[in-house]
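Novice: Sequence and predicted structure are below.
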Amino acid sequence: MHYWLFKTEPDEFSIDDLKAKNDEIWDGIRNYQARNFLRDQVALGDLVFIYHSSCKQPGIVGIAKVIKTAFADPSQFDAQSKYFDAKATPDNPRWISVTLEFVEKLRIIPLTKLKADQQLADMHLVQKGSRLSIQPVRESEWQYILDKYTSNSLK
């Protein structure tokens, strides 16, 4: 199993939206490195920290599980979508989606706390200039965050 951090802007799609729907396609990823993670590494059953970004208090807000892997992001073919890509075709899709299932909402773990924690100094999220929307999380980082910052049952 692998562990991930997926960023989302809560005014677009929040942990509460995922909880209400229970599962949802994770679409709109338009970065090649993030796409490659989705296509080549994200696997069925992987666990994901949901991270709210571009908001008043960015941070980890929940956990989801991957229930469907690597398929063509349908938004790339929809001319009405802001994620439309005229170069993508069904035979040659450029962008990938996965489906996530809600696991648990967490009390926010603010980015400021994560950055201040020396045990997490090597985590991708806290690195200067780290803006990638899909990031791997080491198992040791995942466990440490759960142990220190949550009462989560997945420990």
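Specialist: Happy to help now that I have it. Residues are numbered from 1 along each chain as shown.

Novice: From now on I want contacts and neighbour counts done on CA atoms only, so please keep to that.
Specialist: OK.

Novice: Check whether Leu38 sits in a helix, strand or coil.
Specialist: When classified by DSSP: H, G, I helix; E, B strand; the rest coil, Leu38 comes out as helix.

Novice: so where do the helices sit in this protein?
Specialist: Taking DSSP state H as the test, the helices found in the chain are 15-21, 32-40, 111-116, 139-149.

Novice: need those in TSV with distance to Phe84 and mean neighbour count, can you?
Specialist: Shown next, in TSV, are the helices of the chain (distance: least, C-alpha to C-alpha, whole Å; neighbours: other C-alpha atoms under 10 Å):
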stretch	distance to Phe84	mean neighbour count
helix 15-21	22	16
helix 32-40	15	16
helix 111-116	31	15
helix 139-149	34	15
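
Novice: Of those helices, which is nearest Glu104?
Specialist: Closest to Glu104 of these is helix 15-21 (C-alpha to C-alpha; 7.9 Å).

Novice: Any chance you could list what contacts the closest one?
Specialist: The set of residues external to helix 15-21 that reach it, using C-alpha atoms under 8 Å, 6 or more residues apart in numbering, is Glu24, Ile50, Val61, Gly62, Glu101, Phe102, Val103, Glu104, Lys105.

Novice: And here is the other one:
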Amino acid sequence: MAKWLVKTEPSECGIDDFARAPQTPIRWDGVRNYQARNFLKAMAEGDEVLVYHASCKDIGIAGVVRVARTAYTDPTQFDQESPYFDAKSPPDNPRWQAVDMLFERKLARLISLDRLKTLPGLENLPLVQRGSRLSVMPVGEEEWRIILGERQ
């Protein structure tokens, strides 16, 4: 199984949203970057995903979710009321994908970006590289182990 990291603003959808309804899948939509979209398309049911809170007071990894439904057409691209509406996405060949995810666990404490940048073995993780803005990215097995080893 592959491992992933997704960035989110907790005011829109954070680990606490997953925790409130742990048996209810939440649609991960609104991704509007082709490389991030391709990573969504590569996700398989059961893959584990780190939830990274961004654009907030406490930035960092907050918990773990898992993929409950693999990539399907993101309906927000066709919704003119949605901030993720894409007038150039044709219904017969949609550009954007979504996946459904389920709550696994909230970390005992947030692992901050500053802390992640100091951990040996994470130098190649796109999250800690200058200028990386991807909202969805793969995480290697060793990187996963290093990151979750920090939650104690």
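Specialist: Received it, and whenever you're ready, just let me know what you need. This structure is a prediction, so every number in the text was calculated from the model and none was measured.

Novice: quick one: TM-score?
Specialist: The TM-score (TM-score structural alignment, normalised by the length of structure 2) is 0.93; 149 aligned residues with a C-alpha RMSD of 1.1 Å.

Novice: Out of the helices of structure 1, the one nearest Asp78 of structure 1 is which?
Specialist: helix 32-40 (18.3 Å).

Novice: Show me what the closest one packs onto, helices and strands only.
Specialist: Contact here means 3 or more C-alpha pairs under 8 Å, 6 or more residues apart in numbering; DSSP states H and E; on that basis helix 32-40 of structure 1 packs against strand 59-72, strand 96-110, strand 134-137.

Novice: Out of the contacts of helix 15-21 of structure 1, flag the one nearest to His124 of structure 1.
Specialist: Closest to His124 of structure 1, out of all of those and judged by C-alpha to C-alpha, is Ile50, at 14.5 Å.

Novice: burial of that closest one, as a residue count?
Specialist: Other residues near Ile50 of structure 1 come to 25 when the count uses other C-alpha atoms under 10 Å.

Novice: surely it meets Thr8?
Specialist: Yes: between Ile50 of structure 1 and Thr8 there is a contact at 7.3 Å, judged by C-alpha atoms under 8 Å.

Novice: re earlier: now the helices of structure 1 in CSV, please, with extra columns for distance to Trp4 of structure 1.
Specialist: What follows is the helices of structure 1, written out as CSV (distance: least, C-alpha to C-alpha, whole Å):
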stretch, distance to Trp4 of structure 1
helix 15-21, 15
helix 32-40, 10
helix 111-116, 15
helix 139-149, 9
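
Novice: List just the one of the ones you listed that sits closest to Gln57 of structure 1.
Specialist: Going by C-alpha to C-alpha, the one of the helices of structure 1 nearest Gln57 of structure 1 is helix 111-116, 7.7 Å.

Novice: which bit of structure 2 covers that closest one?
Specialist: Aligned using TM-score structural alignment, helix 111-116 of structure 1 spans residues 113-118 in structure 2.

Novice: For the matching stretch, give me the average deviation versus structure 1.
Specialist: Stretch 113-118 of structure 2, aligned to structure 1 and superposed, deviates on average by 0.5 Å (mean C-alpha distance after the TM-score superposition for structure 1).

Novice: Using a markdown table, please lay out the helices and strands packed on helix 32-40 of structure 1 together with mean neighbour count and distance to Ala79 of structure 1.
Specialist: Formatted as a markdown table, the helices and strands packed on helix 32-40 of structure 1 follow (neighbours: other C-alpha atoms under 10 Å; distance: least, C-alpha to C-alpha, whole Å):
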| stretch | mean neighbour count | distance to Ala79 of structure 1 |
| --- | --- | --- |
| strand 59-72 | 21 | 15 |
| strand 96-110 | 19 | 17 |
| strand 134-137 | 22 | 25 |
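
Novice: Looking at the ones you listed, which is nearest to Asp117 of structure 1?
Specialist: Among those, strand 96-110 comes nearest to Asp117 of structure 1, with 11.1 Å by C-alpha to C-alpha.

Novice: how far is that closest one from where the chain is centred?
Specialist: Centroid separation for strand 96-110 of structure 1 versus its chain: 7 Å, with C-alpha atoms, centre = their mean, to the nearest Å.
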